[in-house]
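**Student:** sequence unknown, structure follows:
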């Protein structure tokens, strides 16, 4: 088992020095700002298109209508969680727990197989950060230009462009706050009430809270979130092994590194393929040097791969000096993909997905609970019957008005005092007080087990157990 562990590398914390284009200082100091250089290539195109797709999906889902409401609305106030034609209630929240378990094991599986691919391509922090960087580049210029401007005096033109950038940033943040809150509050009324000053305190609080968090995280904190605050970077090492696909630098091929002309025979000069251009450092959103080896700050975004491949192409060298690879492959060994840990995560993931669909299929379109009257367990009515009083709570989980029929089993010649046919509106919880009366001669025991039956015209039947008391 010890041979599967990744060797610990002594990596001195570093940060990029704009004057020397070398690395020094404390990379973990939040005051050391990272100017991310634009990177283009196959992996950045995948990340960009994937990020825009997920962002549009996030933004559009609250606007999808279904009948007279949103298709997806997590209405915490009314304790209803609507997913198109299905409405879930607190008693159905085992589904949510199962979904969280699926997400956890899905993350374990992906991390063991492909490293921090979630961080590089799918994490909201990464998606929003790159969107903010895009606005920064369009309004303030390239990374080198921004670095030079920030080290000089603030001119009127620069102040205007920075103001426009922050307006764009906060506009995105505010739209994010509305969208996130719109999953829990009807988004159309939320926006109207917000801008007409008719919204109550809590909707306004949550919109502004998520807006400020988005603005701060993606605009200012960026890699600080990934390095200092995100717990995923800390426990990922428990899932990594030497067969995990990571962004890796081929040391045997790249060293000794150093500058040279394109026409020079670098092998004769004793140099490897790395020309020490530092582009892999300049495009890294967390400011690391991938040539120092595997580091927990690496989010597997592939920006350094694209930058290095373009350099190799210009120099006439083979691409792949930096690539998605494994520690075993870098050391010249065979990569074992189908290993026990990965298969174990995959098996548990498939089991939980199957259990989730079984739970979905078993969700009843209606629910019922039975509460006995605790003030008076039983009484004798004017007809000489033993009478017990109950309150039935009937929940209509569908999106249509339903008619239900109520009945009881377990008693002979029972008298039902109350409604047996009821109409329940969509999402309504109907409280129905009623009583059962039974001739004492038909009761063999002091406490009888009974079943209340709820049925509809679609052959749906629900049974809830209760007790009928003759005497104590």
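**Tutor:** Looks like it arrived, so ask away. Predicted, not measured: the structure shown is a model, and the values here were computed from it.
**Student:** use CA for all of it now, contacts and neighbours both
**Tutor:** Fine.
**Student:** chain center to stretch 45-65, what's the gap?
**Tutor:** Distance of stretch 45-65 from its chain centroid, counting by C-alpha atoms, centre = their mean, to the nearest Å, is 13 Å.
**Student:** What residues sit buried inside that stretch?
**Tutor:** Buried positions in stretch 45-65, judged by neighbour count with 16 or more other C-alpha atoms under 10 Å: 47-48, 51, 55, 59, 61-63.
**Student:** here's the one I want to compare it with:
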């Protein structure tokens, strides 16, 4: 057995810095990033995808279900109402299952396709691109925005800057009102807020989230992705050589450099030039300001903007597309990407298992909660008839959204006398306290402690039935 540790020779990555004499320094992460507009298949898909989820975010709190807001996460009442499902603090395990399923879904997607969550679904990215869209429409293209910021304040610059910030604040306020509308009735929230009659905490929450949205999408932008978001830090633990990520084909692109458009690829190859013409469009369209040609970087959010930009340049040069593409390290090295691999299969199996358990929890959930509290003043008492009596309080929680009638019965206590209401009406979401007493002849009690059970059954829902154990005490 050798005592030596095997050493793997890893060649250092050659970082190509743009020539500052040919390109300005506005795109570097050390300065403000002026994102250039880009067109392409991935950009169209990202916009469509973002529009769908943005529409869902804006529409869902306005939906009505059986006369009430379909989705209402009422923290004050400790009740989450999701269409026909009502979750209570007692249902915390369901929320835990939901978070577990979401986590493994994220792990599975990241292992397969890298940080596509960040590039196509993350709210930070979506709202950043919305703000950039307003910026382009009001202040102009990338070069026009650079020149506008460089010149001194005049009437035109003041008007454009004012319109831009008014649009940004409006988007932030609508976003905040919609978000807070998930936690309080949204129709009343909009009316009360714009008539200055909303409650103190509702106003504070709306203003707080509006400031957060404005600050994140207008100023923080890539800083959230590169310095604050923890996802960028631990994503490398889920990557492998077969993970699809945005990557630059260095073997095909190097040596990079400008060349006449009329020159053929063969003529350029004879001069030692690859397909990359060093136009830096891939850098200018990147929302985090990185150069994808420097290799895999944690700042890359896999939005695919550089792919569309590079493909557009390749079309103009009559070169094949794919110099920058969604590919794997294995494929770049000339191998074949393995889709079905143990790591990905493991995540898929766990995801399916967790999802099945979540569905099972939802289907087996009983929309009824019962808590039995014994009288703490006396273990038992003797009535005038010589019977032994125990006093209980039944706390019945109707976890559904409808009024239900419940029947109460006692099992396992022969010869008992039930004192109190054996049928009650409980409103949807109400906790009903029912005091009752159970009396029995002491000659029928063989032990000091007799175990029995209460059965609470709904007249409307046959699945809403609970058998709750309790004890009858004597001596």
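**Tutor:** Here it is on my side, so go on. This one's a predicted model, so the numbers in the text were calculated from it and none came from an experiment.
**Student:** about what we covered before: among the buried residues of stretch 45-65 of structure 1, which two are most distant?
**Tutor:** 47 and 63 (25.1 Å; C-alpha to C-alpha).
**Student:** what residues are up against the closest residue to residue 65 of structure 1 other than its chain neighbours?
**Tutor:** Nearest non-adjacent residue to residue 65 of structure 1, counting by C-alpha to C-alpha, 6 or more residues apart in numbering: residue 71, 5.1 Å away. Each residue near residue 71 of structure 1 by C-alpha atoms under 8 Å, 6 or more residues apart in numbering is listed here: 61-65, 82-85.
**Student:** Likewise for residue 398 of structure 2?
**Tutor:** 367-369, 404, 426-431.
**Student:** on that earlier part again, please list the members of the contacts of residue 71 of structure 1 that lie in strands.
**Tutor:** Residues of these located in strands (DSSP state E): 65, 82-83.
**Student:** Map residue 456 of structure 1 onto structure 2.
**Tutor:** In structure 2, the residue matched to residue 456 of structure 1 (TM-score structural alignment) is residue 458.
**Student:** got it, and residue 308 of structure 1?
**Tutor:** By TM-score structural alignment, residue 308 of structure 1 lines up with residue 310.
**Student:** for structure 1, longest helix please?
**Tutor:** Longest helix in structure 1, counting residues (DSSP state H): helix 156-181.
**Student:** What's the end-to-end length of stretch 175-194 of structure 1?
**Tutor:** 12 Å (C-alpha to C-alpha, to the nearest Å).
**Student:** That one: which residues count as buried?
**Tutor:** Neighbour-count burial for stretch 175-194 of structure 1 [16+ other C-alpha under 10 Å]: 175-187, 190-191.
**Student:** And the helices in the stretch 151-300 of structure 1?
**Tutor:** Remark: helices assigned in the stretch 151-300 of structure 1 by DSSP state H, counting those that start in this stretch are 156-181, 187-195, 201-214, 223-224, 232-235, 251-254, 279-282.
**Student:** if you compare those helices, which one is most tucked away?
**Tutor:** Comparing those by mean neighbour count (mean count of other C-alpha atoms under 10 Å), helix 279-282 comes out on top with a mean of 24.
**Student:** what's the following helix or strand after it?
**Tutor:** helix 303-315 (DSSP states H and E).
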